[in-house]
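Trainee: predicted model and sequence follow; I will ask about them next.
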Amino acid sequence: MYHKSSYAFFDDADEASHRKEHHFIQDIIAAFHNNEFIVYYQPKVHIPTRRCYGLEALIRWKRGNEIIGPDTFISLFEKHGYIDELDMFVLKQACMQINTWIDAGIEPLSIAVNISGVHLRDPDIVNKIVNVCQYFDIPRNLIELEITESVMLEDIDDVMKKAIALKQAGFKLSMDDFGTGFSSLSILKKLPVDIIKLDREFFQKVMDQREKIIISNVIHMAQQLNINVISEGIETIEHIRFLQEIGCEEAQGFYFSKPLPMEKLDNILWTPFEMEEL
């Protein structure tokens, strides 16, 4: 008689790793419910006028005096089913900020927020986002919803239906990290986006001719499709000059400002950014 056995091997390192992750996810969930998570904003700049025309909302964990970036905790929020709460928290903070400007009689800026793949699989996602905007009484076209290419690859038909519904509801849609995967162009053909965000990986400190050719052609293609392009990771005046040469008018990056809390940004959002002579 043939007897088949199966074996699983565990070592102390695996067990220690699991325990560490378990404790860490408990810490970050507790921190979230204790209001230790805050939203920073990074300006998006129209190069010809040097003015901020919008912002991207970015989550941070304020752990005592330390500010922790999302790379440390986002994947754990996704893995353990809390990412939808985090997405909605950022959306609500963005809506509150827009509402604050409107109440103060200030012309509001649009704010971009990320929508995770987990959140997009929620069958009620459109109603949830609409309800938040209605609660804070803000125009939906002031909210830009960022979807990454990797999200599209998970279930393109379902994401497409949600994207169309969100567009019909009045929101702007953007594809984040454009160009980092193999399917960017085929997805762009299908997804009804208003904006593509060129990934910062394109903009190295020193750009070679191949990179410049690729970026130039992507921008020209998007313009022919009536899609706006914003270039992320802009850090040098050389980057700005190159974008001017190829007709890309929108940029985001440390050249203008790193992500900051609103109280540190408020003084610089309404006047032209300083630039070296172009």
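Mentor: Nice, thanks for sending it over. Numbering: from 1, shown residues only.
Trainee: all contacts plus neighbour counts: C-alpha atoms, from now on.
Mentor: Will do.
Trainee: what helix or strand does residue 67 sit in?
Mentor: In this structure, residue 67 is located in strand 66-68 according to DSSP states H and E.
Trainee: typed the wrong thing, it's residue 17
Mentor: Going by DSSP H and E, residue 17 is part of helix 12-33.
Trainee: helix or strand next in line after the strand holding residue 67, which one?
Mentor: helix 74-79.
Trainee: just the buried positions in that next one, please.
Mentor: 76-78 (16 or more other Cα atoms under 10 Å).
Trainee: now for that helix, which elements pack on it?
Mentor: Judged by 3 or more Cα pairs under 8 Å, 6 or more residues apart in numbering; DSSP states H and E, the packing partners of helix 74-79 are helix 83-103.
Trainee: which parts of the helix it packs on are buried?
Mentor: 83-84, 86-99.
Trainee: any idea of the angle that helix forms with helix 12-33?
Mentor: 30 degrees (axes from the mean of the first three to the mean of the last three Cα atoms, to 10 degrees).
Trainee: how far away is the closest residue to residue 45 other than its chain neighbours from residue 60?
Mentor: Distance criterion Cα to Cα, 6 or more residues apart in numbering; nearest residue to residue 45, sequence neighbours excluded, is residue 52 at 4.4 Å. Going from residue 52 to residue 60 by Cα to Cα, to the nearest Å gives 22 Å.
Trainee: one more structure, for comparison:
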Amino acid sequence: MEYIEILKKDLKDIIKISFQPIYCLKEKKIVTHEVLSRFHSEKVGTIETLKVIEALEKIGEIHKLDFIIIEKIKDYVVKRDMNICINLSPKTILRDDFLEKLSILEKGYKNLEVEITERGSFNYNQLLKRILYLKKLGIKITMDDFPIGNSNLENLLKMHVDGVKIDRELLKNLCSDKGKGIYKSVVNLLKNIENEITAEGIETKEELEFVKSLGIDKVQGYYISKPILEEDFKKI
């Protein structure tokens, strides 16, 4: 694959970030923004984000992407005192040099939320220790893509996260009573273990009204706002 070499050599040059607002239903305002990545090279054009992540994980360099994101958000969480949410790989979090790289955000730890999507194999006990340490620093921890893939209940209970994002896949079944019942059951489960709940992928008014009726805390998706490119975000 031609783009593998581009990722190895020019990752920092081909990445652009955008910001997608996350809206709190109780406070009726935007409370944070999730940083999303896009990749475009003049040689091969746009590269799908999922393909980039899979490729970097395969060659053992996913940490390079995460470290670039950490550098790019410094101005926002430290100088601008903004709440920012980023995705980090467990493999990055477990690296010996992770805390050193993260320390550039030290004055903005209180503004930082880290989403963890569990992919691949790693030392789970070591990850738990690192997560608890990050929480002590004042960093908020969220489990992404629940309950899809490896983000299951057992891991959720062990990790002591602050919040959980319900994956968009569950919203696709709202056309049936069974689908609505499953979504409601997931919400009730998360409420019982006192997790802050964010509904991902809200794309219609009907979806918004449904999750709102369940007492979900926050929502995110195209119906709320599409991701805003960094150059436009700076103007707002």
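Mentor: Good, I have the coordinates. Being a predicted model, the structure only gives us computed values, none of them experimental.
Trainee: give me the TM-score for these two chains.
Mentor: With the length set by TM-score structural alignment, normalised by the length of structure 2, the two chains reach a TM-score of 0.88; 235 aligned residues with a Cα RMSD of 2.3 Å.
Trainee: sorry, back to before: which residue in structure 2 aligns with the residue nearest to residue 45 of structure 1?
Mentor: In structure 2, the residue matched to residue 52 of structure 1 (TM-score structural alignment) is residue 30.
Trainee: measure that match to residue 218 of structure 2 for me?
Mentor: When Cα to Cα is the yardstick, residue 30 of structure 2 and residue 218 of structure 2 sit 9 Å from each other.
Trainee: comparing these two, which residue is more hemmed in?
Mentor: Comparing residue 30 of structure 2 with residue 218 by other Cα atoms under 10 Å, the one with more neighbours is residue 218, at 23 against 17.
Trainee: and the counterpart of the more buried one in structure 1, what does it touch?
Mentor: Aligned by TM-score structural alignment, residue 218 of structure 2 pairs with residue 250 of structure 1. Counting by Cα atoms under 8 Å, 6 or more residues apart in numbering, residue 250 of structure 1 makes contact with 44-47, 229-231.
Trainee: so which of those residues persist in structure 2?
Mentor: Retained contacts for those in structure 2, judged by both residues aligned by TM-score structural alignment, their matches' Cα atoms under 8 Å, are 44-47, 229-231.
Trainee: buried stuff in the lengthiest strand in structure 2?
Mentor: Using DSSP state E, we find that the single longest strand of structure 2 is strand 29-41. Residues 30, 32-41 are the ones in strand 29-41 of structure 2 that count as buried (16+ other Cα under 10 Å).
Trainee: separation between the counterpart of residue 193 of structure 2 in structure 1 and residue 264 of structure 1?
Mentor: With TM-score structural alignment as the criterion, the equivalent of residue 193 of structure 2 in structure 1 is residue 225. Distance of residue 225 of structure 1 to residue 264 of structure 1, computed by Cα to Cα: 37 Å.
Trainee: residues making contact with the helix holding residue 17 of structure 1?
Mentor: 37, 73, 76-77.
Trainee: make JSON lines from those and add distance to residue 147 of structure 1 to it.
Mentor: Output for these, formatted as JSON lines (distance: Cα to Cα, whole Å):
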{"residue": "37", "distance to residue 147 of structure 1": "22"}
{"residue": "73", "distance to residue 147 of structure 1": "19"}
{"residue": "76", "distance to residue 147 of structure 1": "19"}
{"residue": "77", "distance to residue 147 of structure 1": "17"}
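Trainee: among these, which pair sits farthest apart?
Mentor: 37 and 76 (14.7 Å; Cα to Cα).
Trainee: tell me which stretches of structure 2 form helices.
Mentor: 2-14, 49-58, 62-74, 90-93, 98-102, 124-136, 153-159, 177-192, 205-213, 230-233 (DSSP state H).
Trainee: got the contact list for the fourth one?
Mentor: The one in question is helix 90-93 of structure 2. Outside helix 90-93 of structure 2, the residues that touch it by Cα under 8 Å, 6+ apart are 62-63, 66, 98-99, 116-119, 122, 127, 130.
Trainee: so it matches what in structure 1?
Mentor: Alignment of helix 90-93 of structure 2 against structure 1: residues 117-120, by TM-score structural alignment.
Trainee: run the chain-centre distance for that stretch.
Mentor: 13 Å (Cα atoms, centre = their mean, to the nearest Å).
Trainee: same check on stretch 27-34 of structure 1?
Mentor: 22 Å.
Trainee: circling back to that earlier point, nearest to residue 205 of structure 1, of the contacts of helix 12-33 of structure 1?
Mentor: Among the contacts of helix 12-33 of structure 1, and counting by Cα to Cα, the member closest to residue 205 of structure 1 is residue 73, at 28.0 Å.
Trainee: ok, the nearest residue to the closest one once chain neighbours are set aside to residue 36 of structure 1 distance?
Mentor: In this structure, residue 73 of structure 1 finds its nearest non-sequential neighbour in residue 28, 7.5 Å apart by Cα to Cα, 6+ apart. Note on residue 28 of structure 1: its distance to residue 36 of structure 1, by Cα to Cα, is 9 Å.
Trainee: picking up where we left off before, how big is the offset of the strand holding residue 67 of structure 1 relative to structure 2?
Mentor: Once fitted to structure 2, strand 66-68 of structure 1 is off its aligned match by 4.5 Å on average (mean Cα distance after the TM-score superposition for structure 1).
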